[in-house]
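Student: Need a 3D model of the sequence below.
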Amino acid sequence: MERILFTDQPVLHPATLPGMRDRTITIGSVSKEYRMIGWRVGWIVGPRAIMADIGLVSLTNVVCQVGIGMSGAAAALTAIDDGVAAARATWRTRRDLILDELSDLPVVRPDGGWSLLIDTATLGLSPDKASRLAFKDGEIAATPMTGWGSPDRAGRYLRFVYANEPVDRLRGIRERLRKAWSV
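Tutor: Coordinates of the predicted model:
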């Protein structure tokens, strides 16, 4: 997701730092940047000494790609205008709207991507309960981050994905959460 940044800062690749080229493994995919979710087409670049082992692991853990997935990825990667800049602008607009609307809540400000987190534990709600209430009373689908990391950290957060939500649907999200969570 290195091209889905809102900071206008250049991406710092660890492999470009002194002494790090032979110690860095880079994994990429068309799934996020190119909006090809579920296509599972990607790549791994790293030091020659470890790539043979990575290849063996990949053979037993990765399903072979269907032809349309590989052709679609090739088209995205070689397009003159791949649409990433336009998508990034759209996602930034959506992110900015949500941040504005939820400014009084404990939101983790994302500098890229197309989702954000709210620390629902700070509000006295478990992420599971916050998710259920948001869906039932606020008509908002959000994912508890339970199980996505250490329980003391990830277990505090609820994830909102705004990748495909139109701005008109995002407007009023604060009122819907106020109704659902009584905060």
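
Student: From here on, just use CA atoms for contacts and neighbour counts.
Tutor: OK.

Student: could you pull out the strands for this structure?
Tutor: 26-29, 42-45, 107-108, 115-119, 143-144, 157-161 (DSSP state E).

Student: got JSON lines for these, with mean neighbour count too?
Tutor: Shown next, in JSON lines, are those (neighbours: other C-alpha atoms under 10 Å):
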{"stretch": "strand 26-29", "mean neighbour count": "13"}
{"stretch": "strand 42-45", "mean neighbour count": "12"}
{"stretch": "strand 107-108", "mean neighbour count": "16"}
{"stretch": "strand 115-119", "mean neighbour count": "20"}
{"stretch": "strand 143-144", "mean neighbour count": "20"}
{"stretch": "strand 157-161", "mean neighbour count": "21"}
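
Student: Return the distance of the longest helix along the chain from the chain's centre.
Tutor: As assigned by DSSP state H, the longest helix anywhere in the chain is helix 84-101. Taking C-alpha atoms, centre = their mean, to the nearest Å, one finds helix 84-101 lying 13 Å from the centre of the chain it belongs to.

Student: What is that helix packed up against?
Tutor: helix 167-170, helix 173-181 (3 or more C-alpha pairs under 8 Å, 6 or more residues apart in numbering; DSSP states H and E).

Student: ok, now with 10 Å
Tutor: Under the contact criterion of 3 or more C-alpha pairs under 10 Å, 6 or more residues apart in numbering; DSSP states H and E, helix 84-101 touches strand 107-108, strand 115-119, helix 167-170, helix 173-181.

Student: closest one to Val30 among the ones you listed?
Tutor: When these are compared by C-alpha to C-alpha, strand 115-119 sits nearest Val30, at 17.3 Å.

Student: by how many degrees do the closest one and helix 84-101 diverge?
Tutor: On the basis of axes from the mean of the first three to the mean of the last three C-alpha atoms, to 10 degrees, strand 115-119 is oriented at 20 degrees to helix 84-101.

Student: so which of the helices and strands packed on helix 84-101 gets nearest Lys136?
Tutor: The nearest among the helices and strands packed on helix 84-101, by C-alpha to C-alpha, is helix 173-181 at 7.6 Å.

Student: Next, the structure of the following sequence, for comparison with the previous one:
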Amino acid sequence: MIDYSSLISDKARTIKPSGIRKFFDIVNTMDDAISLGVGEPDFQTPWQIRRAGIASLQQGKTFYTSNWGLADLRKEIAKYAWENYHLEYDYHKEIIVTVGGSEAIDNALRSFVSEGDEVLIPEPSFVCYTPLTIMAGGTPVPLKTRMEDGFKLTAKTLKEAITPRTKVLIMPFPNNPTGAIMTREELEKIAAVLRSTNIIVISDEIYCELTYGGKKHVCFAELPGMRERTIVINGFSKSYAMTGWRLGWVMAPKEMLAPLVKIHQFGIMSAPTVSQFAGIEAMRTGQDDIAYMRDQYDMRRRFMYTRLQEIGMPCFEPEGAFYIFPSIQKYMEDDEEFCDRLLRSKKVAVVPGSAFGESGRGHIRISYSYSMMHLETAMERIEEFVNEL
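Tutor: Below is the predicted model:
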């Protein structure tokens, strides 16, 4: 009999399963349950984008692409960077197409993190940063953000966390799970701390198109002196409702992209060809679709914030992404128990804030990327639940 436990690597053993997927899996076994737990747009990929993917299959375009991705897609990404941020990237050597943003984050960390290097991670934030840092051999260092500060990273917090072992700072804005964004003025203060260091920035900007209240996303590489140290990660999943297409991209100086391409080359080879053809169409014709979806998310955002206030659940008003992050501490200390009891008694799935780091403890993440009908019903059930508590 094989002792499988003795064969598992130390790093794989260290990593905890995703706190998001745990509740998602339970929901799938329940009738009439409402899941507000996964960051999955309820919109279909716009038809003209799907049609471009279908056409590529009909035309027999089922070959491997370059490791870097289709040249036409990289040209569109370069055009996007210039038109939106006045950033110039050479599509030949400074842009690579990846299998979603998650592969890009993994490859970026493995490209620059050696054993013992410290990676600064603002928390609460996306669940993959810490395990991927550990898999790369690094030491994750959480940087606590607070609801009172709008869940923003402050220059003071950053400066106090930097040590001689600090190699990477992850900038996860707009933020999952809090919905926080950072203004140009706030980002400038972060940049001022970094200018005298040799720290690399991985800027995860997957929600860049989803900001509200007239606020426009600022790409971290836009700031003076930051392009040369910043790996910008983005993708199609959230903005274009293309989660299942698994398509992302990385922009960085060619010297920084070279090691990343090697890892991508051996681990993945190339992103799916059909997805890349769809991505070209998305970048050329998808802006109206983004605007429509953003307006719908904004309506849902305002509804959720108002309802949570009415129910009496303290929360920060999100300014980006499609999540809201209320506190449940007036009702219960254990956020995981809160989510478990809510799911089993009212059949509503949300995610415990502690899944996003210790800084998220005492909160829950609710995704409003679902229909108004589902949101209205879910909020009625949540109100019943907290009243019973």
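
Student: Overlay them and tell me the TM-score.
Tutor: Taking TM-score structural alignment, normalised by the length of the first structure as the basis, the two superposed chains have a TM-score of 0.86; 180 aligned residues with a C-alpha RMSD of 2.1 Å.

Student: before we move on, back to that, how about the strands of the first structure in a markdown table, adding distance to Arg3 of the first structure?
Tutor: Listed next are those as a markdown table, based on distance: least, C-alpha to C-alpha, whole Å:
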| stretch | distance to Arg3 of the first structure |
| --- | --- |
| strand 26-29 | 11 |
| strand 42-45 | 15 |
| strand 107-108 | 20 |
| strand 115-119 | 15 |
| strand 143-144 | 24 |
| strand 157-161 | 17 |
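
Student: Figure out which of the ones you listed is closest to Val66 of the first structure.
Tutor: Across these, closest to Val66 of the first structure is strand 42-45 (C-alpha to C-alpha), at 12.8 Å.

Student: who touches the residue in the first structure sticking out farthest from the centre in this structure?
Tutor: The centre of the first structure is farthest from one residue, Ala49, which by C-alpha atoms, centre = their mean lies 30.6 Å away. Taking C-alpha atoms under 10 Å, 6 or more residues apart in numbering, we find Ala49 of the first structure in contact with Asp22.

Student: That one maps to what in the second structure?
Tutor: Correspondence of Ala49 of the first structure to the second structure, assessed by TM-score structural alignment: Glu255.

Student: on that earlier part again, Throw the helices and strands packed on helix 84-101 of the first structure into a markdown table and include distance to Ala79 of the first structure, thanks.
Tutor: As requested, those are exported to a markdown table (distance: least, C-alpha to C-alpha, whole Å):
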| stretch | distance to Ala79 of the first structure |
| --- | --- |
| strand 107-108 | 34 |
| strand 115-119 | 26 |
| helix 167-170 | 28 |
| helix 173-181 | 36 |
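
Student: so which of the ones you listed gets nearest Val84 of the first structure?
Tutor: Here strand 115-119 is closest among these (C-alpha to C-alpha), at 16.1 Å.

Student: Could you give the residue range in the second structure aligned to that closest one?
Tutor: So strand 115-119 of the first structure sits over residues 323-327 in the second structure, by TM-score structural alignment.

Student: Centre of the chain to that stretch, how far?
Tutor: Distance, stretch centre to chain centre, for stretch 323-327 of the second structure: 16 Å (C-alpha atoms, centre = their mean).

Student: now stretch 20-31 of the first structure
Tutor: 17 Å.

Student: In the second structure, what stretch matches it?
Tutor: The aligned range for stretch 20-31 of the first structure is 226-237, by TM-score structural alignment.

Student: Could you tell me the end-to-end distance of the matching stretch?
Tutor: 26 Å (C-alpha to C-alpha, to the nearest Å).

Student: what does stretch 59-70 of the first structure give?
Tutor: End-to-end distance (C-alpha to C-alpha), stretch 59-70 of the first structure: 17 Å.

Student: what sits against the closest residue to Leu5 of the first structure other than its chain neighbours?
Tutor: Closest residue in space to Leu5 of the first structure, ignoring its immediate chain neighbours: Gly112 at 4.0 Å, by C-alpha to C-alpha, 6 or more residues apart in numbering. With contact taken as C-alpha under 10 Å, 6+ apart, Gly112 of the first structure is in contact with Met1, Glu2, Arg3, Ile4, Leu5, Phe6, Thr7, Arg88, Trp91, Arg92, Arg95.

Student: Let me have those in CSV, extended by neighbour count.
Tutor: Shown next, in CSV, are the contacts of Gly112 of the first structure (neighbours: other C-alpha under 10 Å):
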residue, neighbour count
Met1, 14
Glu2, 13
Arg3, 16
Ile4, 21
Leu5, 20
Phe6, 16
Thr7, 10
Arg88, 20
Trp91, 25
Arg92, 22
Arg95, 26
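
Student: Determine which two of these are furthest apart.
Tutor: Among those, Glu2 and Arg95 lie farthest apart (C-alpha to C-alpha), at 16.7 Å.

Student: quick one on the thing from earlier: okay, the longest helix of the first structure sits on what stretch of the second structure?
Tutor: Counting by TM-score structural alignment, helix 84-101 of the first structure sits on residues 290-307 of the second structure.
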